[in-house]
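>>> Whatever this is, show me its structure:
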Amino acid sequence: VAFYILLLLLLLLLLSFHVDHAMSTNDYIDSRCSITTNYTDGSAFEVIMCSLFSTFTNDPVDSFPSFYKATLVNGSDTVYGLVQCRSDIGQDICKKCISNSTQQVIKYCPNAMDVIVWYEKCQLRYSNTNFFGHLNVKDYGSWNWIEDKMEHPKAFNEKLGSLLKNLTDQATTVPNSMLSMFPMSMFATGNITYDDLQTIYRMVQCTGYSRADCKQCLNGTRFRIPTTCHNAHGCKIATGSCHVRYDMELFYGTPATPKPKSNSRQRPSTQSSNSLPPRPSPSPLPPPSDSSPPSNGASNTMSGKSLSLSLSRIHMTRIFYICRQKTH
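All right, here's what the predicted structure looks like:
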């Protein structure tokens, strides 16, 4: 009897581990990795990429930005990076998603220099070429529940198209004053009745582009739905510039309230060497100086940040070894 009780406890423990592991990893949607531009392990690009990851995750939870773009320079090497969270999630969830993406991206795109990785609640993008302000609708990822299909696909897609058009108009009517301060504010949610018993819920969001580019991206995504989602009950399509999701169950929350925040930090340029000294013991890194006002402690506020930074050799070396420990 004791043997069977012990066996049952072991099975329950394994099941619990499996569920916890699934819950921590199933947030991943898709990724796109360059196949023509790659870096070598220990190269200057990997060092500066690790510095970028540290930069994106440095802020404390109560002031964590839901939209952050950064340019980091190390001599002749430059990396451009961007992270964005859904505008309806809290800062704690946002930070966890971004931190998770920076730790797992190497697994999905090893040694790639041009990368987009999408999660359910956030996305991470970085490249050795400047992609800021350039519309990207060619690279896209998707996720759907193909096992559950709608019985009347024509009527279903007509309803989806109508809802997407309305949400596109809603997301792209953000005032210029709001858009300049909060590039992540092109976000909209809504629902439409499909039949007497079912409702379609939908969300759209753009990634820091003009209203015209946002509309072009969302309209282009609409035409991908029939061939990509295959009339599934739920689906998400994400590009480098926008993403849409729909489901037959409510999946989104109340959009975050924009919070004013200083949008730039600059440091003087410092020449740095690409060679690395012997491996030091990792030590905690102090957060970069920030002229932002104190946070009001809100758990669901929306803020944006941009950073242009030239890194010192010592700063990059410390971050590099800590990053290697986390991602390998």
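>>> When you work out contacts or count neighbours from here on, use the C-alpha atoms and nothing else.
Will do.
>>> What segments of the protein are helices?
Using DSSP state H, the helices of the chain run over 2-25, 44-56, 91-108, 153-171, 176-181, 211-229, 313-327.
>>> How about the last one, which residues are buried there?
If I follow you right, that is helix 313-327. Neighbour counts over helix 313-327 (16 or more other C-alpha atoms under 10 Å) mark Arg313, Met316, Thr317, Arg318, Ile319, Phe320, Tyr321, Ile322, Cys323 as buried.
>>> how far away is the fourth one from Gly42?
Distance from Arg318 to Gly42, counting by C-alpha to C-alpha, to the nearest Å: 13 Å.
>>> What lies in contact with stretch 135-145?
With contacts defined as C-alpha atoms under 8 Å, 6 or more residues apart in numbering, stretch 135-145 is touched by 29-32, 118, 209, 213, 217, 220, 228-229, 232-242.
>>> Give me the buried entries from the residues you listed.
Neighbour counting by 16+ other C-alpha under 10 Å classes 29-32, 118, 209, 213, 217, 228-229, 232-242 among those as buried.
>>> Among those, which ones are in strands?
Judged by DSSP state E, the subset of these located in strands is Ile29, Asp30, Ser31, Arg32, Trp118, Cys235, Lys236, Ile237, Ala238, Thr239, Cys242.
>>> Which of those residues sits closest to Asp148?
Comparing those against Asp148 with C-alpha to C-alpha places Cys235 closest, at 10.7 Å.
>>> Hmm, Asp247 and the closest one touching each other?
Yes. Under the criterion of C-alpha atoms under 8 Å, Cys235 makes contact with Asp247 at 6.6 Å.
>>> What distance do you get for Lys138 to Glu151?
30 Å.
>>> I meant to write Tyr108 there.
35 Å.
>>> Which one's more surrounded, these two?
Tyr108 (16 against 10; other C-alpha atoms under 10 Å).
>>> who's in contact with the closest residue to that one other than its chain neighbours?
Once flanking residues are discounted, Tyr108 sits nearest to Ser31: 7.1 Å by C-alpha to C-alpha, 6 or more residues apart in numbering. Ser31 is in contact with Tyr108, Cys109, Val115, Ile116, Val117, Trp118, Gly141, counting by C-alpha under 8 Å, 6+ apart.
>>> Here is a second sequence; please produce its structure as well for comparison:
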Amino acid sequence: MASSRHFVVAHVVLFLVITSSLAYEDPAGTYCNPNSPVDPGSLLATYIGDLLASLVPACSRFATFIASSNGNDETIVYGMAQCRGDIWGKLCCLCIEAAADQIQKSCPNSSDAQIWYNHCTVGYSQHRFFGKFDTSNGVVSIRNQEDYSDPQALSDLLGSLFNELSTEAINPKGKGFAAGQANLTDSDTLYGMAQCTKDLPPFACSQCLDAAIKQSQSSCGPSKGCRVFYSACVVRYELYPFIPYGISGQVEEKLTIHHEFHKENKFMS
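Alright, predicted model coming up:
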């Protein structure tokens, strides 16, 4: 009973934090493909807008991963939305709604784009990308410009932590998501996360995370915090707890499996 109350209180606190932060939160990363232009007044642009508008109603059906398409054989666009592994329900939908709105503002002239927030990601393309990953256009986000005092200790522990998280994420029980922590010193704790989109099979998830981890090692240096975003996976580490303790594993058990097929849209949990 005590643990149940802890979960409810923690999730209420998380809800308040997210709802208050989404109003002013900047995207953690944005990618607009400059080689995939689209005329804002074209039929393709209309399809993109309609597809993005369909993501929020799909989320309200309790799906935490949404794969969708809109258009016809000659002009078609594919889209997806996914929330972080510990985010579900209304919290998930709020983030997807914000991301779907912002990506149209950030990438109005691109038919291939993706946006990442702390709690979700939304992307679309004319290429069918479901079950695939692309590491050619990743985004590295270093919000904390301060370096850790012992770079070697950070690097060694981070490598070990990310390897463990990757193994956990590709395990079917992990459902493509893992979060954990490890002690750097008596006073410093390293927190990490690894996640793949739910359409990736385990082997592809492993490859994507491996590429993201290697990118973090080469690009993040001794920074106290860093995120690497690829189209179908993300890794992150910080020296503060960015995922509320005790929520991650419990939320996955509460996710409602939902499959629904339409003529042009497919929603999955």
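>>> Looking at the ones in strands among the buried ones among the contacts of stretch 135-145 of the first structure, which one is closest to Ile146 of the first structure?
Taking those together and measuring to Ile146 of the first structure by C-alpha to C-alpha, the closest member is Cys235, at 8.6 Å.
>>> In the second structure, what sits opposite that closest one in the alignment?
By TM-score structural alignment, Cys235 of the first structure lines up with Cys226 in the second structure.
>>> Tell me how many other residues surround the closest residue in space to that match that isn't next to it in sequence.
Leaving aside its chain neighbours, Cys226 of the second structure sits nearest to Ile142 (4.7 Å; criterion: C-alpha to C-alpha, 6+ apart). Ile142 of the second structure has 18 neighbours, counted by other C-alpha under 10 Å.
>>> Looking for the alignment partner of Ile142 of the second structure in the first structure.
Structural correspondence for Ile142 of the second structure with respect to the first structure (TM-score structural alignment): Asn144.
>>> Likewise for Gly123 of the second structure?
In the first structure, Gly123 of the second structure lands on Arg125 (TM-score structural alignment).
>>> and the nearest residue to that match once chain neighbours are set aside, how many neighbours?
Distance criterion C-alpha to C-alpha, 6+ apart; nearest residue to Arg125 of the first structure, sequence neighbours excluded, is Ile116 at 4.4 Å. Ile116 of the first structure is flanked by 25 other residues according to other C-alpha under 10 Å.
>>> if I look at Ile116 of the first structure, how far off is Cys50 of the first structure?
Taken as C-alpha to C-alpha, the span from Ile116 of the first structure to Cys50 of the first structure is 16 Å.
>>> now do Leu72 of the first structure
Using C-alpha to C-alpha, Leu72 of the first structure is found at 10 Å from Cys50 of the first structure.
>>> out of the two, which sits in the busier spot?
Neighbours were counted for Leu72 of the first structure and for Cys50 using other C-alpha under 10 Å; Cys50 has more, 23 against 20.
>>> Would you agree that one is in contact with Cys323?
Yes. With contacts counted by C-alpha under 8 Å, Cys50 of the first structure reaches Cys323, the gap being 5.6 Å.
>>> which one is Ser308 of the first structure nearest to, not counting chain neighbours?
Thr71 (4.8 Å).
>>> if I pick that neighbour, what's in contact with it?
Thr78, Val79, Tyr80, Gly81, Leu307, Ser308, Leu309.
>>> Just give me the neighbour total for Phe156 of the first structure.
18.
>>> got it, and Pro57 of the second structure?
With other C-alpha under 10 Å as criterion, Pro57 of the second structure counts 12.
>>> what residues are up against the most centrally placed residue in the first structure?
Central residue of the first structure (C-alpha atoms, centre = their mean): Gln123, 1.5 Å from the mean position. Under the criterion of C-alpha under 8 Å, 6+ apart, the contact list for Gln123 of the first structure reads Val83, Gln84, Cys85, Ile98, Ser101, Ile116, Val117.
>>> Just tell me what the fifth one corresponds to in the second structure.
Read that as Ser101 of the first structure. By TM-score structural alignment, Ser101 of the first structure lines up with Ala99.
>>> list the contacts for the nearest residue to that match once chain neighbours are set aside?
Setting aside the residues directly before and after it, Ala99 of the second structure is nearest to Val122 in space (C-alpha to C-alpha, 6+ apart), at 6.2 Å. By C-alpha under 8 Å, 6+ apart, Val122 of the second structure lies in contact with Gly79, Met80, Ala81, Gln82, Ile96, Ala99, Ala100, Ile103, Gln114, Ile115, Trp116.
>>> From Met80 of the second structure, how far off is Val122 of the second structure?
On the measure of C-alpha to C-alpha, Val122 of the second structure and Met80 of the second structure end up 6 Å apart.
>>> what's near enough to touch the closest residue to Arg61 of the second structure other than its chain neighbours?
In this structure, Arg61 of the second structure finds its nearest non-sequential neighbour in His258, 7.5 Å apart by C-alpha to C-alpha, 6+ apart. His258 of the second structure makes contacts with Arg61, Phe62, Ala63, Phe267, Met268, Ser269, as judged by C-alpha under 8 Å, 6+ apart.
>>> any idea how far stretch 11-23 of the second structure is from the chain center?
Relative to the centre of its chain, stretch 11-23 of the second structure is centred 17 Å away, using C-alpha atoms, centre = their mean, to the nearest Å.
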